[in-house]
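1. What shape does this take:
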Amino acid sequence: MQLEQKNVLLGISGGIAAYKTPDLVRKFIAQGANVRVVMTDSAKEFVSPLALQAVSGNKISNSLLDEDAEAAMGHIELARWADIFVIAPATANVMAKLTHGLADDLLTTLALATAAPIVIAPAMNQQMWAAPATTENLLKLQHRGVMQIGPASGQQACGDIGYGRMTEPEDIVAFVADYFAGQANEAPALFAGKKIMITAGPTREALDPVRYISNHSSGKMGYAIAEAARKMGAHVTLVSGPVNISAPPNVELISVTSAQEMHDAVMRDIQQQDIFIACAAVADFRLADIPTHKVKKKDGILTLSFEPNPDILQAVAAQARPPFTLGFAAETNDIEAYAKSKLERKKLNMIAANDVSLSGLGFNSDRNALTVITKNSKISLPATSKYRLAIELLKLLNSEYSASQNNKKSK
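-> Sure thing, here's the model as predicted:
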């Protein structure tokens, strides 16, 4: 069991997603964890403390001054007990309190009193998630080391569709398990002194001043690779299309919109890079002639003419002195065949292929699985969190990169 004898403190705040927490508790326990639950008053309106006590096997905590706790100081007892503090759901209100250091209930007091790592699983209306205040709060929490999983995108209880759904319980448990696995095997400083450029997210191609075409890429895989590469000692430049997630700390972020903008940003600095990782989902085509005014609705068929976008990965690999290149192939069928063809056609060093037709993996998910192909090998990386997958992928990349450098020296 992945969480054998780990002490998981679960904080539940008052959002509709709280109804998922009994299942979350069960899944933590199934992985061997000891679980204690602390609830806000509003959380009790959405899920029964009795139900949570039944599945956890422990008394539910809510009061700052618990007469049954050690010296009536329950917040200190629980703060010391926890190996990790998971707040799920984390409402916009709780995130704001954590950001500003408020401690007006047991949950927020524990966040200040514990030395354990904190993980938040945000859950709120999509407009609240997109609000500038929430974005600023999230950035501050991330810079303090608070970890975040989700939110996911989809239908919400209010009827809206968008980002704000709490990540599913099994993915939260996997995230925590991956964290402890990573602590036991910290990412080694394999890329100290190296410069790595990573592209991530989708591109948007304008159809007129108000419309565009794009794809489902969330940028999560590219951002996870950027975070892992930075922790492995690299100087990381992240060239990103429009996404709804924040860049990892200490990473140079270049934000772009279109494929042409991404191409230009990459090519400006590519000669300074040791490694190039093309994780972005770049549009293959753009409108040949973009109207200057909004296209009005009319009867009949609207015909649009498209022209190819620049192939960023191919342009990088075709340099006179190219960096080590790792491409991505997101496919829905014949995954390996298409990936091998792309590897050979574009003269890449490596390619990582994933099946985006699989439910719960790839686009918009916090988990993924990859098949990594080189000229002489094929290695499967099983489904796990994107951050843990990024670490394993970069370990493989380092082996191939080191071998390529040794081959250059021997010539």
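
2. From now on I want contacts and neighbour counts done on CA atoms only, so please keep to that.
-> Noted.

3. Verify the stated contact: residue 73 with residue 63.
-> No: because the distance of 9.6 Å does not satisfy Cα atoms under 8 Å, residue 73 is recorded as not touching residue 63.

4. helices or strands up against the longest helix along the chain?
-> Secondary structure assigned by DSSP state H gives helix 386-410 as the longest helix of the chain. In terms of contacts (3 or more Cα pairs under 8 Å, 6 or more residues apart in numbering; DSSP states H and E), helix 386-410 is packed against helix 220-231, strand 367-373, strand 378-385.

5. Tell me which of those is the most buried.
-> Burial of the helices and strands packed on helix 386-410 is given as mean neighbour count (mean count of other Cα atoms under 10 Å); helix 220-231 ranks first at a mean of 26.

6. Show me what that helix is packed up against.
-> Helix 220-231 sits against strand 195-200, strand 235-240, helix 386-410, with contacts defined as 3+ Cα pairs under 8 Å, 6+ apart.

7. would you turn these into TSV with mean neighbour count?
-> What follows is the helices and strands packed on helix 220-231, written out as TSV (neighbours: other Cα atoms under 10 Å):
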stretch	mean neighbour count
strand 195-200	25
strand 235-240	24
helix 386-410	16
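
8. Any chance of those in CSV with distance to residue 228 as columns?
-> Shown next, in CSV, are the helices and strands packed on helix 220-231 (distance: least, Cα to Cα, whole Å):
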stretch, distance to residue 228
strand 195-200, 11
strand 235-240, 10
helix 386-410, 6
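
9. now the other sequence, so there's something to compare against:
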Amino acid sequence: MEQQKHVLLGVSGGIAAYKACALTSKLVQRGYDVKVIMTEGATEFVNPLTFQALSRNPVYTDAFDEKNPEKIAHIDLADWADLTILAPATAHLLGRVANGLADDMLTTTLLATTSPVYVAPAMNVHMYDHPAVKHNLTTLEAYGYRFIEPGDGYLACGYVGKGRLEEPERIIDVVEQTEKQNSYQPLAGKQVLVTAGPTIEAVDVVRYFTNHSSGKMGFAIAKVACDLGANVTLVSGPVELETPPNIERVDVTTAEDMYDAVMSRFNDQDIVVSAAAVADYKPTNQYDRKMKKQSGDLTLELTRTRDILQALGKAKSTQYLVGFAAETDDAIKNGRDKMARKNLDAIVVNDISQDEQGFKTDTNAVEVLTNKGEHQSIPLQSKEKVAQQLWSTLTKEM
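-> So this is what the prediction gives:
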């Protein structure tokens, strides 16, 4: 954190604003230069003079109050910040920022800054659980914002539950730990290609074959690889996910599309992680008009699709190749067989018969096997945390 001395603290209008005073003081005590921006609502809870005294810097509350005629204040602040913390972040602030509004000093500065932004929400437990708030949090996460989860406890409204602003010491610890992790970039300069999501194989203009893959695991792997310094290309089947920041996304539909997209880029890659659930078969005949329903049963002839992973295993020279195996029986044995058969350097085995792991879930648990004989078990947790542990294992093997 030696190079990140400038902290921009955004304070919005919630009762937890009083904790932002302690946060400011503790940041200053740890050697940070802190500047505070307050929303109009925040000034109803805490006087700006308090933050000025604690930070020893001017406090900004009005986008039209230009303190230095030689500079545009919100641009100057945005460029000055090494990192930005929003604490407390109310539901109202989250909604405005997620929708790109710039109607006060804080939101205008947030649109202009390129620094990492850490969000510490604070609100009533039911507000935090509202679909609109969840949607806004998801949007901000897709923008690259990082979150410091609220704690459980007694809230000012009288409820007991999740929504309490995390304690200042914990906020600082999370920020410093995350920044330290982000400064570790073992994949710096590496070209990484990740496949994700399902493929779709049309029967006619109405019907198609696909699978349950949501793409969440592959997207998490791509995001973490980018965080670790890689130049990432994400080849994705049809999914409803936002592209992680700073990643090149290539959208495909069929197994053949994915084959072409991956093979045409393979020679330029250092690492390929094949997390997509690619169709093994496609209808032999695809109709350009709707097939009308008829009496009796229908038999469709299926043709084998080209095996992308096997083709990559045959074509690889210096590339490190990682496959996935979604299994329901003899998961480890089948994973090892697949790794050997397809000439992989490592394989991630996913037992999709278990609860809360596999397709469409937000959590996962996997077994990582390498051709050097290593076996790493990654327990059930969020898919991003699984991706972090996966890359930690793989980078030691390469």
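
10. before we move on, the earlier item: kindly state which of the helices and strands packed on helix 220-231 of structure 1 is positioned closest to residue 312 of structure 1.
-> Evaluated with Cα to Cα, these place strand 195-200 nearest to residue 312 of structure 1, the distance being 9.7 Å.

11. Select, out of the helices and strands packed on helix 386-410 of structure 1, the one closest to residue 37 of structure 1.
-> When these are compared by Cα to Cα, strand 378-385 sits nearest residue 37 of structure 1, at 24.2 Å.

12. how far apart are that closest one and its match in structure 2?
-> If you overlay the two and look at strand 378-385 of structure 1, the average distance to its match in structure 2 is 1.5 Å (mean Cα distance after the TM-score superposition for structure 1).

13. from the chain's centre, how far out does that strand sit?
-> Distance, stretch centre to chain centre, for strand 378-385 of structure 1: 16 Å (Cα atoms, centre = their mean, to the nearest Å).

14. Over in structure 2, find the residue span it aligns onto.
-> For strand 378-385 of structure 1, the aligned range in structure 2 is residues 375-382, judged by TM-score structural alignment.

15. again with stretch 348-359 of structure 1
-> Applying TM-score structural alignment, one finds that stretch 348-359 of structure 1 aligns to the residue range 344-355 of structure 2.

16. now do the same end-to-end measure for that stretch.
-> The distance separating the two terminal residues of stretch 344-355 of structure 2, taken as Cα to Cα, to the nearest Å, comes to 28 Å.

17. contacting residues around that stretch?
-> The list of residues contacting stretch 344-355 of structure 2 from outside it, by Cα atoms under 8 Å, 6 or more residues apart in numbering, reads 313, 320-329, 331-332, 335-336, 339, 357-359, 365-371.

18. try 6 Å
-> Applying Cα atoms under 6 Å, 6 or more residues apart in numbering, the contact partners of stretch 344-355 of structure 2 are 321-328, 335, 358, 366-371.

19. likewise stretch 106-117 of structure 2?
-> Identification of contacts with stretch 106-117 of structure 2 by Cα under 6 Å, 6+ apart yields 37, 74, 78, 82, 83, 84, 85, 102, 145.

20. swap in stretch 19-31 of structure 2?
-> Contacts to stretch 19-31 of structure 2, defined as Cα under 6 Å, 6+ apart, come from residues 54, 168.

21. Pull out the buried positions in it.
-> Buried residues in stretch 19-31 of structure 2, counting neighbours by 16 or more other Cα atoms under 10 Å, are found at 19, 20, 21, 22, 23, 24, 25, 26, 27, 28.

22. Using JSON lines, please lay out the helices and strands packed on helix 386-410 of structure 1 together with distance to residue 56 of structure 1.
-> Putting those into JSON lines (distance: least, Cα to Cα, whole Å) gives the following:
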{"stretch": "helix 220-231", "distance to residue 56 of structure 1": "32"}
{"stretch": "strand 367-373", "distance to residue 56 of structure 1": "26"}
{"stretch": "strand 378-385", "distance to residue 56 of structure 1": "25"}
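
23. and the longest helix of structure 1 with strand 367-373, angle?
-> On the basis of axes from the mean of the first three to the mean of the last three Cα atoms, to 10 degrees, helix 386-410 of structure 1 is oriented at 20 degrees to strand 367-373.

24. Please state the offset of helix 386-410 of structure 1 from the chain centre?
-> Shown here is helix 386-410 of structure 1, whose average C-alpha point lies 22 Å from the average C-alpha point of the whole chain (Cα atoms, centre = their mean).

25. returning to what we had before: among the contacts of stretch 106-117 of structure 2, who's most crowded?
-> Taking other Cα atoms under 10 Å as the neighbour criterion, residue 37 ranks highest of the contacts of stretch 106-117 of structure 2 with 27 neighbours.

26. For that residue, what is the enclosing helix or strand?
-> Assignment of secondary structure by DSSP states H and E places residue 37 of structure 2 within strand 33-38.

27. Report all helices and strands that that strand contacts.
-> Contacts defined by 3 or more Cα pairs under 6 Å, 6 or more residues apart in numbering; DSSP states H and E place strand 33-38 of structure 2 against strand 6-11, strand 59-60.
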